[in-house]
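Student: make a model of this:
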Amino acid sequence: MKKMKIYYTSDVHGYLYPTDYLSDDVQAMGLMQAIDAFDKDDNTLVIDGGDIFQGSPFINYYQNQKRSDNGIAKVMNAGGYDVITLGNHDFNYGFSFLKENLAQLNAKVTAVNVLDEAGKQLFPAQIKTLANGLKIGLIGAVTDYVNIWEKPENISDIQIMPVFPAMKQELERLKSQVDFVIGIYHGGFESDLETGERLSETGENVGYELLESLDFDLLLTGHQHATIEGRYVHGTYTLQPPNMARKYFDITVAFDQDLKPKITSELKTPGTTQSAELKAELDGLQAEVNTYLDRPIVHLDQAVAAQSHLDLAQTSNAILALTAHVQRQATGADISIVSMNNNTLFLPNDVKVRDILRNYPFDNTLFHVKLTGAQLRQNIEKTAEYFALENQQLVINPKWLIPKTEHYNYDFYYGLTYTIDVSKPVGSRVTKVSYQGKTLLDDQVLTVALNNYRAVGGGEYNTYKQAEVIQDTGLTIQDLMITYLEKTGQLAVDEPLDFNINY
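Tutor: Model (predicted):
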């Protein structure tokens, strides 16, 4: 009997140390801690599912400076990574800089739907031969929604093709050459794995289609930050770890005499210790980031208290008002659209840089666009889907929590007066929209300030794809918030918002 072991991480997002940077607490998380438990031999593969070069305050700090000496390669090389695929966020700082980061990795990269301008694969499938003679095929792909979300200049010299046909073609080519085929898909599931019920109509995630229609032996997934324990679905074993290296998978594949595989897996939690040698190499980088994060910004006479997401969605707060204000101030827009995020929003009296990044964790840039009244109403209808009624009580729609928590897709429309009636059917919940005291007409055009993710239709706000772009300012919203607080020494802003959630 032959065996192989696989260690799998995904969506690490640059979290190397045992901290989320929101506090000084040491937590059981981070890639340095995960790899400390890896027990690798010549029959072991270590694999990552993408989104490694963006996300944490640590990695964003160095990526924004275009510094590839950011510690990622050192940790992955120390962990013995053999193969990785790319995530959608790995393109956020431009493809040429991504290549600079990748060049330092010992691991091979497979992303078979990423092509050059001439249509040639840049990151082909891989075959790894283990010490026991097993030949393992590895086929990676990244969600093709990169084409929707990413700045055009960041992917102007490459093509990102649809996932399913690219992986299908490579699987058909590779299957006869190897004993076992692994799909590494930076994407998740569009359908419920238990029932097959369709959860999303977009093409962002096609994991269920891959399971249903192709015959991978093992499909490793990511992107949704969901915790999906290993299981067989349509004959393929699949799983997904959460983000930030809070968990990793230890997978065992045992082959019988006919080389028929039996797969088992265990979802493991990293400890809080790491290699002393590796830590010593990276502590200078970590200290530099912490110095930046601990820089004082402003003292507030009154702290901003935390609220549940459901409460906040019905009230907004001073942090969201500040976000709306700096966006409108920088663009001169008529209205400003801001979103919640998955973190709990609050500010202490003494505000540091890390407090702003907790409340606005995305390094989004600011867009200025034109929208009609009809388009704005459609967008508010999309926001209204966040709510549901359960025993006549207002709750968060489960579809916004499973398979991925998406509080960040709930928007506030500063500058408008609007009413949402949750008792009405989805699609007809917006009962009132007005601007400056007058009903907003369908053909009335307003200028809108919002982040780049929403401006390109992120979160299935498809109306924005038809909006006329006045300007991509290139300004990061985090920096705008920090600068405003440093200059004014206050949080209070006069930013109009008048909305009601009825049910």
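Student: switch to C-alpha atoms for all contacts and neighbour counts from now on
Tutor: Will do.
Student: for the nearest residue to residue 147 once chain neighbours are set aside, what are its contacts?
Tutor: Nearest non-adjacent residue to residue 147, counting by Cα to Cα, 6 or more residues apart in numbering: residue 160, 6.9 Å away. Taking Cα atoms under 8 Å, 6 or more residues apart in numbering, we find residue 160 in contact with 113-115, 144, 146-147.
Student: which one of the residues you listed sits in the busiest neighbourhood?
Tutor: Within the contacts of residue 160, most neighbours by other Cα atoms under 10 Å means residue 113, with 28 neighbours.
Student: I'd say that one and residue 120 touch.
Tutor: No. Counting by Cα atoms under 8 Å, residue 113 sits too far from residue 120 to count as a contact (9.7 Å).
Student: show me where the stretch 301-450 of the chain has its helices.
Tutor: 309-315, 318-331, 353-359, 373-384 (DSSP state H, counting those that start in this stretch).
Student: my bad, the chain
Tutor: For the chain, the helices defined by DSSP state H occupy 31-35, 57-64, 72-78, 95-102, 146-149, 163-174, 207-213, 276-293, 309-315, 318-331, 353-359, 373-384, 452-455, 477-488.
Student: single out the most deeply packed of those.
Tutor: Highest mean neighbour count among the helices of the chain (mean count of other Cα atoms under 10 Å): helix 31-35, with a mean of 26.
Student: following up with a second sequence; could you model it the same way so I can compare the two?
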Amino acid sequence: MNTEKTVTITLLETSDIHGHFYPTDYRGPGDKPLGMAKLASLIHRERRKDPALLLLDNGDLLQGTPLMYHYAKYDQTGIHPAASLLNLLRYDAAIIGNHEFNYGLELLERTVADTNCPYLCANVVRASDRQPVFGQPYRMFVMQEDIRVAVLGVTTHYIPNWEEPANIEGLAFEDALASTRRWIAHIRETERPDAIVVCYHGGFERDPATGDTTEPLTGENQGYEMATKLEGVDVLLTGHQHRMLAGELQGVAYVQPGSAGQAIAKVQLQFEKSPNGGWALVGKTAELLEAAQAEADEEILALFADKEAKTQEWLDQPIGWAEGDLSIPDPFAARQRDHAFTEFVNRVQMEGTGAAVSCAAIFTNEARGFSGRITMRDVISNYIYPNTLKVVLLSGQDIRDALEQHARYFTLDEATRSLQVSAEYLQPKPQHFNYDMWEGIEYELDISKPIGSRVTKLLRNGVPLHPDETCEVVMNSYRAGGGGNFFMLKDKPVIREIPTDMTEILADFILKRKVIHAACDHNWKVVF
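Tutor: Next comes the predicted model:
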């Protein structure tokens, strides 16, 4: 809409695409309601309505699918697919997400250099001189009728708690809230914008509707504070949590468009000519446009067809055979007592590192384990993250505390006396990856007991594990950094690190042996 005295500016935001360019989840055939090819059709539709709209990506674009993994680990020819995508769709700016660092700084920096639009990130700085690493903190866009819109990019500063140190060497991560406050003041003073948009790769630590705390206030997500405590924010584009959100909070329009290309966020700002000749922001709307509404864009499909074909061929290569049952027909049941698949993963971790104790998770409810012929698709589908391994020195008390944290995954429905997944592990997004199962110790979790006293059995080699006894435990790099609110594991002595991705470790183990055998020593269980 554009009248003599009223102008509407449109913003579109993608976030947490995680390499989903095609409408597939790579686990099997079938057109899925996700992916950038479908969102591209929505972008083209919105551009026909408003050719001058702003198109922004909010991060976590470079990691998350076999297409991205295959490019990073085996291909790297030509420019990065993420850069090709941003260039083809004529993005106006992109933000750095936490998963952008997963494959190392060299690949990330090359991708940034090959992307036509600027990367905006105010709070990831060089440790040496505190200057922004990825270009500029913000960008001023002069829109129709000379309306000035500032877009500030910030990233969750919690990244050092998860990322491999080698992948962020020389970088410092300033508090996202404090950095946003400082840069907004600078923009207001020096740029005189008509609107300020904060594009934040982070989410909400509180429910936007009620203000109730939805997660531990670690600083990982600061969206609620940004909307309620910072003066001058007009729009808050968020991500990281994979939630589907659109609304207004204390005058700030906010959105979050899910993950994997489920949706694209659309915000419209209405401006009226003010008496002094400038523009006044008088209205805001926020909504989500879902991929299910669209057909896949043929140009996107064609652009990546060769790399997708190579990825699919690689995924379907047989690498071994499972003898016995390592399948996971019911992930919830598999999390209640020792299972052959998790035992296999833990045994691979222990054999590869020499650690006496191991912990591992069934990351999603879509994981199905192994059955018969094993392909790379099976490995990638079950182990979806590019984690490496760390062996850390833990005390018996550390292990007990970690198990108590794991026990929070479950809750007991008193009315039906049935076991269920705790709401905190389902909202604001599923966090099945934050529940580990252990090998090398014997334990029981009794969910009928109060939180904090559910570990009713904890033995090592058949005798009670003393709180002061120490042992080497192997776990993924995310958990070793305290990820998932495992603060008792953070900053523990690291005995050794294995810099190879766990997916490669699993694949190499299977390739070497050709046949893997299902085994289960039933060393743990959940009771209620």
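Student: what's the TM-score here?
Tutor: Once superposed, the chains reach a TM-score of 0.95 (TM-score structural alignment, normalised by the length of structure 1), with 502 aligned residues with a Cα RMSD of 1.8 Å.
Student: that older thread, tell me which of the helices of the stretch 301-450 of structure 1 sits nearest to residue 491 of structure 1.
Tutor: Comparison of the helices of the stretch 301-450 of structure 1 against residue 491 of structure 1 by Cα to Cα identifies helix 318-331 as nearest, at 6.8 Å.
Student: who are the packing partners of the closest one?
Tutor: strand 335-339, strand 445-451, helix 477-488 (3 or more Cα pairs under 8 Å, 6 or more residues apart in numbering; DSSP states H and E).
Student: of all the ones you listed, which one is nearest residue 292 of structure 1?
Tutor: For those, the distance to residue 292 of structure 1 is smallest for helix 477-488, at 12.3 Å, taking Cα to Cα.
Student: Provide the aligned range in structure 2 for the closest one.
Tutor: Under TM-score structural alignment, the match for helix 477-488 of structure 1 in structure 2 covers residues 502-513.
Student: any chance of the helices of the stretch 301-450 of structure 1 in CSV with distance to residue 151 of structure 1 as columns?
Tutor: Below are the helices of the stretch 301-450 of structure 1 laid out as CSV (distance: least, Cα to Cα, whole Å):
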stretch, distance to residue 151 of structure 1
helix 309-315, 29
helix 318-331, 19
helix 353-359, 22
helix 373-384, 22
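Student: who wins for proximity to residue 21 of structure 1 among those helices?
Tutor: Of all the helices of the stretch 301-450 of structure 1, helix 353-359 comes closest under Cα to Cα, at 7.1 Å.
Student: contacts for that closest one?
Tutor: 21-22, 57, 292-297, 319, 341, 343-347, 478, 481-482.
Student: where in structure 2 does it align, residue-wise?
Tutor: Counting by TM-score structural alignment, helix 353-359 of structure 1 corresponds to 376-382 in structure 2.
Student: and that stretch against structure 1, how far off on average?
Tutor: With mean Cα distance after the TM-score superposition for structure 1, stretch 376-382 of structure 2 departs from structure 1 by a mean of 0.8 Å once superposed.
Student: work out the gap between that stretch and the centre of the chain.
Tutor: When distances are taken as Cα atoms, centre = their mean, to the nearest Å, stretch 376-382 of structure 2 is centred 19 Å away from the chain's centroid.
Student: what do you get for stretch 175-188 of structure 1?
Tutor: Taking mean C-alpha positions (Cα atoms, centre = their mean), stretch 175-188 of structure 1 and its chain are 23 Å apart.
Student: hmm, back to that, residue 240 of structure 1: which of the helices of structure 1 is closest?
Tutor: Ranking the helices of structure 1 by proximity to residue 240 of structure 1 (Cα to Cα) places helix 207-213 first, at 10.8 Å.
Student: average gap between that closest one and structure 2?
Tutor: Following the fit onto structure 2, the mean deviation recorded for helix 207-213 of structure 1 is 0.9 Å by mean Cα distance after the TM-score superposition for structure 1.
Student: and the contacts of that helix?
Tutor: Taking Cα under 8 Å, 6+ apart as the rule, helix 207-213 of structure 1 contacts 164, 185, 187-191, 193, 219, 221, 233-236.
Student: try 10 Å this time
Tutor: 143, 163-165, 167-168, 183, 185-193, 196, 198, 214, 216-222, 232-238 (Cα atoms under 10 Å, 6 or more residues apart in numbering).
Student: ok now it, how far from the chain's centre?
Tutor: Distance, centroid of helix 207-213 of structure 1 to centroid of chain: 21 Å (Cα atoms, centre = their mean).
Student: re earlier: so what touches the match of helix 477-488 of structure 1?
Tutor: If you take Cα under 10 Å, 6+ apart as the criterion, stretch 502-513 of structure 2 is touched by 73, 318-322, 344-345, 348-349, 351-352, 374-376, 378-389, 476-477, 498, 514-516.
Student: distance from it to structure 1 after superposition?
Tutor: Averaged out, stretch 502-513 of structure 2 is 2.0 Å away (mean Cα distance after the TM-score superposition for structure 1).
Student: could you dump the helices and strands packed on helix 318-331 of structure 1 to JSON lines with distance to residue 53 of structure 1?
Tutor: Converted to JSON lines, these look like this (distance: least, Cα to Cα, whole Å):
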{"stretch": "strand 335-339", "distance to residue 53 of structure 1": "24"}
{"stretch": "strand 445-451", "distance to residue 53 of structure 1": "21"}
{"stretch": "helix 477-488", "distance to residue 53 of structure 1": "19"}
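Student: closest one to residue 411 of structure 1 among those?
Tutor: Evaluated with Cα to Cα, those place strand 335-339 nearest to residue 411 of structure 1, the distance being 4.3 Å.
Student: okay, angle between the closest one and strand 445-451 too, please.
Tutor: Calculated by axes from the mean of the first three to the mean of the last three Cα atoms, to 10 degrees, strand 335-339 of structure 1 forms an angle of 30 degrees with strand 445-451.
Student: so strand 335-339 of structure 1 aligns onto which residues of structure 2?
Tutor: Going by TM-score structural alignment: strand 335-339 of structure 1 matches residues 357-361.
Student: now do the buried residues in the matching stretch.
Tutor: Residues 357-361 are the ones in stretch 357-361 of structure 2 that count as buried (16 or more other Cα atoms under 10 Å).
Student: residues in contact with it?
Tutor: 335, 342-351, 382-383, 391, 432-441, 460, 471-476, 479.
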